[in-house]
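Pasting the sequence and the predicted coordinates here, then a few questions.
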Amino acid sequence: MRWIPAGTFTMGSERFYPEEAPLRRVSVDGFWIDATPVTNRQFAAFVEATGYVTMAQVAPDPKDYPGLAAEMARAGSLVFHKTAAPVDTGNPANWWRFDHGADWRHPLGPDSDVDTLDLWDHPVVHVAFGDALAYAEWAGKDLPTEAEFEYAAKGGLEDRDYAWGDELAPGGAMLANYWQGLFPFANQMLDGWERTSPVGTYPANGYGLFDMIGNTWEWTRDWWSDKPEVARKKSGSCCALSNPRGARLKDSFDPAQPQVRIGRKVLKGGSHLCAANYCQRYRPAARHPEMIDTSTSHIGFRCVRR
């Protein structure tokens, strides 16, 4: 783990996506954070010690999902499948598939295996929020808040788009695992990886942290809101918001989408599937909502200790 000193920083961005705005001053107390995402090797140790079974390894109860077809009530998780040609990027179903038998041990489906694929030092994936929290509690840690993650990801920089500056690939250097080319069908793999990469493959940021952007999205403790909390003005000037903890649970539901009936947490950091033509979220300020019962092949986590 690395120690992140207490400090105040400018959170958010007004240059990319509306849910990242407004810019706001935020203060966080000092905390320890894992230098890398939790790996398959580390997660395997947790499972061996506790016998833990992840959500992807348990068939969903049809009573919890009204309208769920009987053939879908089987254990599994969402796996990315590259398309053969350009598709409508407004429809994620074009590249996401719920694969029965996909889980953290079998990241590409039942016929794949972390051992055979030599993925022990890659970030663990196919972990739902509760799975990540269970690991953190076993390790005597917690999951970071959105503010803690973003502060750590910036590595001490202010007003920069990426974890190292304002240029995505300075001098052509690949500094994170993201999608180069046209998503979701043409990945040039200039960074050398089509899916996840071993943790620590790319340079650390200013705080000595690896993969704070790219590789996998990461769970945080915060409930999602489209409108991040801001500090109230006092006597004509604005103070910094201290240690924000996200939205209330009721605000993490989306009234515009009745099917979103399960609370959503904030994901941070972007992943290897983020691309310039689709999802420019390989940035510290980027954020995304994810339902807590959902696991995928591009979401992992890391822990903190306060």
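Cool, got the structure.

only C-alpha atoms for contact and neighbour calcs from this point on.
Will do.

quick one, strands of the stretch 101-250 of the chain?
Assigned by DSSP state E, counting those that start in this stretch, the stretch 101-250 of the chain shows strands spanning 181-182, 186-187, 217-223, 233-234, 237-238, 241-242.

Redo the ones you listed as a markdown table? Include distance to Trp32 and mean neighbour count.
Supplementary listing: the strands of the stretch 101-250 of the chain in a markdown table, determined by distance: least, CA to CA, whole Å; neighbours: other CA atoms under 10 Å:
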| stretch | distance to Trp32 | mean neighbour count |
| --- | --- | --- |
| strand 181-182 | 36 | 15 |
| strand 186-187 | 35 | 16 |
| strand 217-223 | 15 | 27 |
| strand 233-234 | 31 | 9 |
| strand 237-238 | 28 | 10 |
| strand 241-242 | 18 | 16 |
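
what's the closest of these to Met1?
For the strands of the stretch 101-250 of the chain, the distance to Met1 is smallest for strand 217-223, at 16.2 Å, taking CA to CA.

helices or strands up against the closest one?
Taking 3 or more CA pairs under 8 Å, 6 or more residues apart in numbering; DSSP states H and E as contact, the helices and strands that strand 217-223 lies on are helix 146-154, strand 264-268, strand 299-300.

Could you check how far the shortest one is from the centre of its chain?
It stands for strand 299-300. Its chain's C-alpha centre lies 5 Å from the corresponding centre of strand 299-300 when counted by CA atoms, centre = their mean, to the nearest Å.

Below is an additional structure, to be compared with the one above:
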Amino acid sequence: MIDLPGGLFRMGSDDHYPEEGPVHHVRVGAFSIDATQVTNAEFARFVDATGYVTVAERELDPADYPGAPAANLRPGSMVFTPTSGPVDLRHLSQWWRWKPGACWKHPNGPKSTIDLRLDHPVVHIAHEDATAYAAWAGTSLPTEAEWEYAARGGLDGAAYTWGDEPRPGGRLMANIWDGPDFPWRSSGESGFLRTAPVGSFPPNGFGLYDAAGNVWEWTDDWWSTTHPDDAGSSCCAPEDPRGSDVESSYDPAQPQFRVGRKVLKGGSHLCADSYCLRYRPAARRPQAIDTGMSHVGFRCVSRSAPDGSDRG
């Protein structure tokens, strides 16, 4: 882990997507954070030690899905599936598929393995899977404010984790979608079609790797559609703020599904400049807590008070 002193920074952005604003001052206390996203090898050690079964691997209860054919009630997860050509980018269902058998051990479906991906970030992780790992490791999931402070690497207000230029000197700085043809054709510039081994790209100013791209990362804050507009100025900035509440996090477009959503940060290998410019520290998106995907992972934090006790 990397020890960070905490401090005052400007959170959010008024220059990109509406859910990132308004920019406001926030103060966070000292904490430590994983230098990389949790890897398959690290998660495997947790599973070996505890026998833990992830949400994507658990049998489904037919009582929870009345009327559904039994053949459809198989454990699995959402897997990115490239399209055969250009598509309407308003419809995500064209490149996401529910695959029975997909889970952290089988990231692309039941016939895939992690044998050659032990140093890749673990994926298909629901929120409770991430919190279970963190509890085992004696850590926690970061708040959104902690995550963004760490991802900025000391560059207060910068657009990216490395500065304001998307490609300084023409160099690709993160594992993102290569080229303009999302979601059907990648240029292959990064050398990776899906996840990359953690640490494959330069760290930010604090020493964090992959704070942009590779996989989205869980935080422990409930989703809200914007940041608070009364968060205060630098003289009275909130300290260690938390997000909304579970009721406010529900998806208004699906009122029949009362599943809480937490904030994801950081973007992933599917972020394309032509579609999803979210491989930035201010970027954020909601994720249902019971759903993992092939581009969602996490990293952990540890908080210590001056007396050495955990700050919670």
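Thanks, I have the structure now. Owing to the predicted nature of the structure, the values given are computational and were not obtained by experimental measurement.

Superposed, how do the two chains score by TM?
Counting by TM-score structural alignment, normalised by the length of structure 1, the TM-score of this superposition works out to 0.95. Behind it: 302 aligned residues with a CA RMSD of 1.5 Å.

on that earlier part again, could you say which one of the strands of the stretch 101-250 of structure 1 comes nearest to Arg306 of structure 1?
Nearest to Arg306 of structure 1, of all those, is strand 217-223, at 13.3 Å by CA to CA.

with structure 2 superposed, average distance for that closest one?
Compared with structure 2 after fitting, strand 217-223 of structure 1 deviates on average by 0.3 Å (mean CA distance after the TM-score superposition for structure 1).

Check the gap between the closest residue to Met1 of structure 1 other than its chain neighbours and Leu133 of structure 1 for me.
Counting by CA to CA, 6 or more residues apart in numbering, Asp34 is the residue found nearest to Met1 of structure 1 once chain neighbours are left out, at 4.2 Å. Plainly put, Asp34 of structure 1 is 14 Å away from Leu133 of structure 1 if you go by CA to CA, to the nearest Å.

same check, this time on Glu167 of structure 1
From Glu167 of structure 1 over to Leu133 of structure 1 (counting by CA to CA), the distance is 34 Å.

Quick one: the helices and strands packed on strand 217-223 of structure 1 as TSV, columns for mean neighbour count and distance to Pro86 of structure 1 too.
Formatted as TSV, these follow (neighbours: other CA atoms under 10 Å; distance: least, CA to CA, whole Å):
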stretch	mean neighbour count	distance to Pro86 of structure 1
helix 146-154	26	32
strand 264-268	27	27
strand 299-300	26	24
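
Select, out of those, the one closest to Leu241 of structure 1.
Shortest separation from Leu241 of structure 1 across those is recorded for helix 146-154, at 10.0 Å, computed as CA to CA.

so the closest one corresponds to what in structure 2?
The counterpart of helix 146-154 of structure 1 in structure 2, using TM-score structural alignment, spans residues 144-152.

Give me the neighbour count for the aligned partner of Arg171 of structure 2 in structure 1.
Under the alignment by TM-score structural alignment, Arg171 of structure 2 pairs with Ala173 in structure 1. For Ala173 of structure 1, the count of nearby residues is 10 (other CA atoms under 10 Å).

who touches Ala173 of structure 1 in this structure?
Applying CA atoms under 8 Å, 6 or more residues apart in numbering, one finds that Ala173 of structure 1 lies in contact with no residue.

On the three-state scheme, Glu19 of structure 2 is what?
Following DSSP: H, G, I helix; E, B strand; the rest coil, the label given to Glu19 of structure 2 is helix.

nope, Thr8 of structure 1 is what I was after
strand.

Kindly provide the distance from it to Pro37 of structure 1.
With CA to CA as the criterion, Thr8 of structure 1 and Pro37 of structure 1 are 24 Å apart.

Please say which of those two ends up with more neighbours.
Using other CA under 10 Å as the criterion, Thr8 of structure 1 and Pro37 rank with Pro37 on top: 27 against 16.

Isn't that one up against Ile213?
No. The pair Pro37 of structure 1 / Ile213 is not scored as a contact, 10.6 Å apart, by CA atoms under 8 Å.
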